[in-house]
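Novice: give me coordinates for this.
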Amino acid sequence: MNVKTQSAAETHADHRHWQSDVACWQDDIQNWRTEHSTALVQLQETMQRIQDHGKSLESHANTLLALEESLEHHEKSLAACLKDNPENVADDPLNAQHAKQAQLHQTQQEAHERIKKHHHTAMAQVAILKAALEAAV
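Specialist: All right, here's what the predicted structure looks like:
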């Protein structure tokens, strides 16, 4: 291996350059430490939001169960009305109940679509973050 002979001035210049590099790298590390601390706080906040999202999913599931029970009750009321009504015409209270059931269904459909979109977006972002962290160093 051939090593180039350098003058004292060239050697000192290399050392100053290396010291400058090390100083820049130390600045990077300090900045990264600050960003890392901030990221940990943000991840804790994110974890809380993910847990809150889970609670929202459970609440939505419970609302759907109630909607399903309401629909079953409405269907039974309709069947009883039609059985007792020879002209097969639903009465006014049943029509009002049906309109209410239709509105409940529409409201839940809209809520479900909002939750679905939010859920898919959030889970995709978590997967991206996980993949990025697993690929690091």
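Novice: rest of the way, CA atoms for contacts and neighbours
Specialist: Noted.
Novice: quick one: the helices in the chain?
Specialist: 8-84, 92-135 (DSSP state H).
Novice: I have a second one here; can you model it like the first so I can compare?
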Amino acid sequence: MRKRAAVIALGVVVAAGVTGGVIAAQGDPESAQASASDDLANTADDAVQGCADSWNEGNQNKASVASIATAAQQTENPTAYVHVGFSDLFPDRCMVTVANPSTLLAQQYLQEPGNGWSGIPAWSGSVSQIDSSNLPWNGRMAEDGTVIIL
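Specialist: As a prediction, the model looks like this:
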């Protein structure tokens, strides 16, 4: 009987240790959610940077876009406001929205298949017509058309 009681007691101790280990391995649910959120944010940041890199490396027309986007600015280093993200209509394609703070005009460029970029904007209009999903601005455009993510 003592052996049986000892085995049962040992089983309870081992089970408690395993349960404690599982609980410890799972960790705090809030920190797990924060970690998952951080991973998603990092992935999103990487995707946005990938779009900017595609624009900077694969756009033969970026200097022309920059000259329009920085026209009429009375500063020493004119810059355009930029939102880099993805198209709602074509979520697998990058979209760059460029706005000129002096003229209040904006243009959107959609990445073409094969990571190319057209010199013709997919949309042009007033800054006030930009869909709120393309705000806030997450980048700037230099005079040479290079997009810098903020």
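Novice: tm score of chain vs chain?
Specialist: The TM-score (TM-score structural alignment, normalised by the length of the first structure) is 0.39; 67 aligned residues with a CA RMSD of 3.2 Å.
Novice: about what we covered before: switch the helices of the first structure over to TSV; also include mean neighbour count.
Specialist: Below are the helices of the first structure laid out as TSV (neighbours: other CA atoms under 10 Å):
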stretch	mean neighbour count
helix 8-84	13
helix 92-135	12
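Novice: confirm that Gly125 of the second structure sits in a strand.
Specialist: Yes - counting by DSSP: H, G, I helix; E, B strand; the rest coil, Gly125 of the second structure is part of a strand.
Novice: so the residue nearest to the spatial centre of the first structure versus Ile50 of the first structure, what's the distance?
Specialist: With distances taken as CA atoms, centre = their mean, the first structure has Ala122 as the residue nearest its mean C-alpha position (2.3 Å). Using CA to CA, to the nearest Å, Ala122 of the first structure is found at 8 Å from Ile50 of the first structure.
Novice: mind checking how far the residue nearest to the centre of the first structure is from Leu104 of the first structure?
Specialist: Per CA to CA, Ala122 of the first structure is found 27 Å from Leu104 of the first structure.
Novice: same deal with Ala8 of the first structure?
Specialist: According to CA to CA, Ala8 of the first structure stands 85 Å off from Leu104 of the first structure.
Novice: do the same with Asp28 of the first structure
Specialist: 56 Å.
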